[in-house]
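Visitor: fold the following and give me the result.
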Amino acid sequence: MECCCGLLTAEKQPVPLKGIEVELEVKDHVATVVSTLHYENKEDKAIEAVFVFPLPGDAAVCHFSAKVGQTEIVAEVKEKQKARDEYDDALSSGQQAFLLEESEQSSDIFSLSVGSLPPGESASIRLEYIIELAVQADDALRFCLPAVLNPRYQPQGSEGGGVQVTSVPASQVPYSLSFSARVSSPRQVSKIDSNCSLEPLQYLNAEQSQAVVKLAAGHKFDRDVELLIYYKDAHQPAAVVEAGQAPAKPGTLMGDAVVMLSVYPEFPQAVMSSLASSGEFVFLLDRSGSMDCLINNIKKSETRISSARDTLLLLLKSLPMGCYFNIYSFGSRFEHIFPTSVEYSEKTMEEALKKVNEFQANLGGTAIFQPLKHIYNQPCIPSQPRQVFVFTDGEVGNTKEILNLVKKNSTSHRCFSFGIGEGASTALIDGLAKEGGGHAQFITGADRMQAKVMQSLQFALQPTVKDILVKWDLPKGVSVTVLSPPLTSIFQGQRSLIYVQLTGQSSEATDGCVSVEYSLAGHPYQNQLHFALQPTEETGRLTIHRLCARTLIRCLETKETERGGQQDETVKVQVVDVSVQSGVSSSFTAFVAINKASKEAVQGPLLRRNIPTPSINYKAYYRSRPQQIGGAMCRQQIGGAMCRPMPTSFACRLMEGAKKKSKGSIPMIKMRSPTLPAASYCDSIQMTMENADQKFEGGIFHSLKMRMRGSKKKSAPSTRKSADSCVEKTLASSSPTDPWLQLVSLQKASGSWELKPTLAAVLGKTSKEVEKLKPASANENVWATILALVWLHGFKSDAEVEWKLLARKAASWLLSLNAPSVTDCVVAANTLLGCNVQKDTLGL
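Guide: Sure thing, here's the model as predicted:
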């Protein structure tokens, strides 16, 4: 009988992982993260502990080591299958071994195996990675320590397999987390915000350019840890030079000097003051079952789908007249409101809003590939640049397949992506924006989706930058190799990073120059930066070299052969070579460490212990059992044999029975787990329901199918917990409940408002009060529009980023009329509403 002492999972199995310590060091906009995982085997038999966990998708994992007693074993990077074989051979011979590998389908999922940990033994695992911090629309630098790993949805027929993950509700994770951060910059650290409670910020010098911060005592490991770092005058172009590694051969990546160039373009104000009035805006909304979960774990917070509906309302009201648009929604299948993109008008806007109000999270799984493919297959509209906005909770397993599709079509559009809720895949969300030349945003904690989306819409409405060219002027004898993909888009105030390798030396000049040339609104522009060739970064950690290696590896991984879409073997060899040379992980390599100093071999078969990862927003009754990220067979060793978990849930048996009854004619999905967390469970069953639609009009499927589609039919109350009661839901009405969103919903496509009782009610007045103070010479719609603008400026100034664009459209409509009574209307509106908003403030 197994000993069940120490920390336990919900299934009463011991958890050998006791705690995680994370130390973050931020230098300007580059972060180094050191995580130490403490293991202890309190059982009476040797164990193999397997932990599948998330990391940022663009992290350069560059160090992995284990300390057992006084012995430290530093892992080596090797070709993945070779590393697995060495790990398996070590376990078979009774040696201690450690394996860290990246998922082949998504760069933000890692699996850590701690093998042959004897009874009573402790081990500390040290994991280190480097990452650039993303710039937010409010100029903050964002660091996120992912904690939540939700199951990823793998559509039928998609490429690749999955990895095993065990999860429990976030509040029940049976190990602790401690987190501290040290921040330093050439500029002042203005403040540090977080979605978690922090101890007071402590400055380390008089200039306030160095600071430390820690998580407050009592932190629960129930969410991703997000830091927002604000510097004073942060966004300045810069070039950081790092010298090569002495033992490495000159001419190789690690032997040569490298440069990290930060580009911050500043466009002329005259160009930026007029936003684009054209474009094709395609909105792609996730309506899978998991979108019915709450955005965060705060009681009575919005569901993801209800927040997305409000966001689409704001987007549609803010679009410029003369553009084109369409709205797609997807689950295991996809829908679109119009057959093709239509011109934006009052009629098309109202038709779209009517259908958006009916959107529910009832389309099954998260199959994003097919709707994206359908969008790209539509011909582009002349003189209407395509802008694709993707809203998803990011729980997919075929990430690389999706990103390859976006990259193939990157010349025809820009892609703006939004990760909704805890556990959204950073590899997917960041990858969509990077490959699509757009901008990525994450909506977590108390964030409002509307604010972040409207910031991205402002980027999308900026004039398109064309013909971007980067030129290097270097001394004779020094050549440059660009490691980053070519710049395809740049935005005002947003950073772009370029990595290059410098080969050779010069005995003369010590300075170099780089120029970024581009065309904007039909005029050529150029930004120049002079920099010293001497190293400006210490070489101890080779931070910039490893970021260069990571960039090169990601570029190589996305290359495909012309036939069949299979990875070219020569590309794989290149990736392995760069990965091994730099010590940075890739999808084709793994870290492996063998404790050869162990004097006594471990006897007998190992007990496998799956370390649970937090999952968010799911009911506690979905217990901790093996699940699969990706939906295919996992790699699991028991007694030296490969095996797969047996699906035993009622739903799986139901599906199998239906399949036999229909003689195998129903396309079936592979169930990922006996006990998937509810939202993903709903996604999987829903997909099978869709496949079964044409085979069964009622019977065993009818009740479950109708409930998962949100059937309006009344049914008897049930106390039995079921898939459609997987999360606490907030009731979403067909119209917004916030007064200011109700005000927005009344705006016309032209930007104006009409003088109606509904407008008066939203403003908190009666129709008589509104009519009484209307200037006699004022047009009714002019009066109504100025009332709405004064109310927004007077009462919702804190949400200006959300309504700024639609208010600008309203002001443009007023200016186009050249109405003589505008000044009188502004005075009367202030009197009626009790505000003091100036005419100039309204843009009039």
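Visitor: can we go C-alpha only for contacts and neighbour counts from here?
Guide: Noted.
Visitor: so what's Pro151 closest to, chain neighbours aside?
Guide: Nearest residue to Pro151 in three dimensions, chain neighbours excluded: Ile629, at 5.4 Å (Cα to Cα, 6 or more residues apart in numbering).
Visitor: please generate a structure for the following sequence too, so the two can be compared:
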Amino acid sequence: MSCCGLLTAQKEPVPLKSVEVELEVRDHVATVVSTLTYENKEDKPIEAVFVFPLPGDAAVCHFSATIGQTQIVAEVKEKQEAREDYDDALSSGQQAFLLEESEQSPDIFSLSVGSLPPGESASIRLEYVTELAVQADDGLRFCLPAVLNPRYQPQGSEGASVQVTSVPASLVPYSLSFSARVSSPRPVSKVESNCSLDPLQYLNTEQTQATVKLASGHKFDRDVEVLIYYKDAHQPTAVVEAGQASAKPGSLMGDPVVMLSLYPEFPKAVMSSVASCGEFVLLLDRSGSMDCHTSDSDEQETRISSARDTLLLLLKSLPMGCYFNIYSFGSNYEHIFPKSVEYSEKTMEEALKKVEKMDANLGGTEILEPLKHIYSQPCIPSQPRQLFVFTDGEVMNTKEVINLVKKNSGSHRCFSFGIGEGASSALINGLAKEGGGHAQFITGTDRMQSKVMQSLRFALQPAVEDVSVTWDLPKGVSATVLSPPITALFQGQRSLVYAQLTGQSSEAAEGGVTVKYSLAGHPSQSQLHFALRPAEDTGLTVHRLAARLLIRSLEMEESDDEGEQDRGVKQKVVELSVQSGVSSAFTAFIAVNKGDGGAIQGPLVRRDVPTAMCSGIIQCCYMSADIQAFADCGGPNLDLECQDDFGLLQDEEVLHCYEGDLETNGMAYSDEDFSAEEVRVALPKQSRRDPLLQLVSLQKASGCWVLDPDLAAALGKTSEEVENAKPSAVNQEVWATILALIWLHGFKKDAQEEWELLAMKAASWLRAQKAACAAECVEAGNAVLGCEVQKDALGL
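Guide: This next block holds a predicted model:
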């Protein structure tokens, strides 16, 4: 068995020549048009199959093909019917094009270009719309997935997995160009990216319109992430979109639809406080792919080592009096405590010792079973459950996982973190959305610690309760809300509400929405007024996003006892998908060229188009007698990093190699060549810990530090320097804690969001000591550390 399926090194031509992507952002909604250019340079007709990622919440709404001067626009049909039409067209020698979504995960699509004759070209146009999520720094995040790592198929799961043909980014044979146009009622302040961009070009003096392009030479080794920043980004807005003239009145596509973007403003006094209770359950992915480097610029830090450091920060930042537990998973799962325990110095230290030993050595990615076990544990009274999930998101059973979170959404909030390139946006966003939490993506040089601590702040915020949305509309006009009820509201996080409007109103009529909620026991409300006259030039973007929302909620509806999707629900999804022209798990886009030309002659040859994978990840196949891990793995002299993340290599047959160790020139290795221990190679631990983490690791659960040589070393001083500078009347722990806080404020101000919560805990501990000489201590601490930090800045 060979690795990775069909690769360019096997000398078989790849017919996909280029991918051109045009992004148009209007406020917080994006329309994306991808043009894929194919050319058959062989002497026989081919079928080209390309499996690729899209954002998990995207609504694919247009698919067409152009051959010569002929354009064929695809139509949406029930999936089996579309496949049969495609097969019939190929068997009769006609050209056909099929675009379908994976049934297991909505962020994987398969594009089949059938019967492309010798010497002929085809241009495929694919269009989708998507909402843009708001980041903690107010940026709107758009991600163009360029990386599709092989997805793990859990043992015993139903349905055939999508066969992903992947190669390292350096071997991708086709080019990518990317351009973006941004427009908003508010000025565009800046556009940033994890990839090199050409300078931002403004199109008007108000700076409300701008264009930007991806610089040439993109290596395909990462997803293209674009962050867009507006001035006054958090103003609530409403867009009313007219229905489709050809659609039936009373239907979703025939009536106007309104999209509300709501940003309740919470009082600063309330938001600055943090809860002192909660059950914090941390779920960490320890599958093989977590051994990947976090970025090319850091050869030592891996996803798993970064996760260990993040868990250290999390555990140090938890409030006294809460409860916690840590689960980790791969092909099976483990937990540190049989059930959640109260947070104390003893339990924290016990957990940290086990965290330090965690490696990416648990095999596959079986996330469903540990989630089931967590949900089977009874909730602790007066301790709201907060679930933090860390994963690189390479699983096939995405919908099953999200459905489980949705069923248990009433008992907890779920915060999710997608680690590395190729993490499934459908999984990461779906966990947070259905779990009423917040999603974060950690890619490139992003620090996992800062993003996770942002989410911990959300989790520790006072809970928003009793959320209600009421409509104030003119007589004769009514709103049917299409969105699920709002259950979670966070500071700086947008909530979108879609509603179908029925009835007639005058052109000058206005509508209003009032959002009421209770925050920390205080009732509050937010209001928005909007014109009912439909906006111009919106196309059907809002309708398609609303249709996508309904389709997803229907797909997630509970299955029957046999696990089969309810036929009535499936029929509703198909009807809505066909009516709106938006893809679903049960439909596909099909286009057939029924031109006057004669049937295409000759046997049809399949060509799989490879997708870029994250640097170094290769899916290796397993044979019972031999481990033939390197045969045909991407051509001569390709250095590989093999990862057992796909359930294909069993416990005693793991082959774990690292870049530069072995060259693959068609060689095959058997289990007689190496013992299991000889081929198991652990990544080196970081030789020197980050000074910030070194200091944090010394903090006690209560929030204080102890005056000892380890603290002096972390502060960059000798024990004598630290001890001699201590004011005589001061307690040693008070002195040590003030020194640590001064060092954090003086030397790590740029990383404040990482240590802010544990510093607040330290300041709270200091205030409880009622030390009378805090000012003298701060002055002495500044002198010994060479800082100028004010006492007020420390929270004293």
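Visitor: and the contacts of stretch 222-238 of structure 2?
Guide: With contacts defined as Cα atoms under 8 Å, 6 or more residues apart in numbering, stretch 222-238 of structure 2 is touched by 138-147, 184, 186-195, 258-263, 421-422, 444, 492, 494, 528, 530, 614.
Visitor: now which of these would you call buried?
Guide: 138-142, 144-147, 184, 186-188, 191-192, 195, 258-263, 421-422, 444, 492, 494, 528, 530, 614 (16 or more other Cα atoms under 10 Å).
Visitor: Ala531 of structure 2: how many residues sit nearby?
Guide: 15 (other Cα atoms under 10 Å).
Visitor: oops, could you answer that again for Arg707 of structure 1 instead?
Guide: 17.
Visitor: list the contacts for it?
Guide: Per Cα under 8 Å, 6+ apart, neighbours of Arg707 of structure 1: Asp724.
Visitor: now do the buried residues in the helix or strand harbouring it.
Guide: Arg707 of structure 1 is part of helix 702-708, with elements assigned from DSSP states H and E. By 16+ other Cα under 10 Å, the buried positions in helix 702-708 of structure 1 come out as Leu704, Lys705, Arg707, Met708.
Visitor: checking Gln71 of structure 2 next. Helix, strand or coil?
Guide: The local conformation at Gln71 of structure 2, judged by DSSP: H, G, I helix; E, B strand; the rest coil, is strand.
Visitor: the one 10 residues further on too?
Guide: Secondary structure assignment for Glu81 of structure 2 (three-state DSSP): helix.
Visitor: and it, what pairs with it in structure 1?
Guide: Taking TM-score structural alignment, Glu81 of structure 2 has Lys82 as its aligned residue in structure 1.
Visitor: again with Cys777 of structure 2
Guide: Per TM-score structural alignment, Cys777 of structure 2 is aligned with Cys825.
Visitor: doesn't Ala591 of structure 1 belong to a strand?
Guide: Small correction: residue 591 of structure 1 is Phe, not Ala. Yes. Counting by three-state DSSP, one finds Phe591 of structure 1 located in a strand.
Visitor: what's the neighbour count on it?
Guide: 30.
Visitor: how close does it sit to Leu99 of structure 1?
Guide: Per Cα to Cα, to the nearest Å, Phe591 of structure 1 is found 6 Å from Leu99 of structure 1.
Visitor: what do the two both touch?
Guide: Joint contacts of Phe591 of structure 1 and Leu99 (Cα under 8 Å, 6+ apart) are Ala83.
Visitor: so which of the contacts of stretch 222-238 of structure 2 belong to strands?
Guide: 140-144, 188-193, 258-262, 528, 530 (DSSP state E).
Visitor: now for the aligned residue in structure 2 for Thr411 of structure 1, how many residues are close by?
Guide: With TM-score structural alignment as the criterion, Thr411 of structure 1 lines up with Gly410 in structure 2. Gly410 of structure 2 has 12 neighbours, counted by other Cα under 10 Å.
Visitor: before we move on, what about Gln360 of structure 1?
Guide: Using other Cα under 10 Å: Gln360 of structure 1 sits among 20 other residues.
Visitor: got it, and Phe334 of structure 1?
Guide: Neighbour number of Phe334 of structure 1 under other Cα under 10 Å is 21.
Visitor: tell me how far the closest residue to Ser479 of structure 1 other than its chain neighbours lies from Pro385 of structure 1.
Guide: Using Cα to Cα, 6+ apart and skipping the chain neighbours, the partner closest in space to Ser479 of structure 1 is Thr503 (5.3 Å). Distance of Thr503 of structure 1 to Pro385 of structure 1, computed by Cα to Cα: 39 Å.
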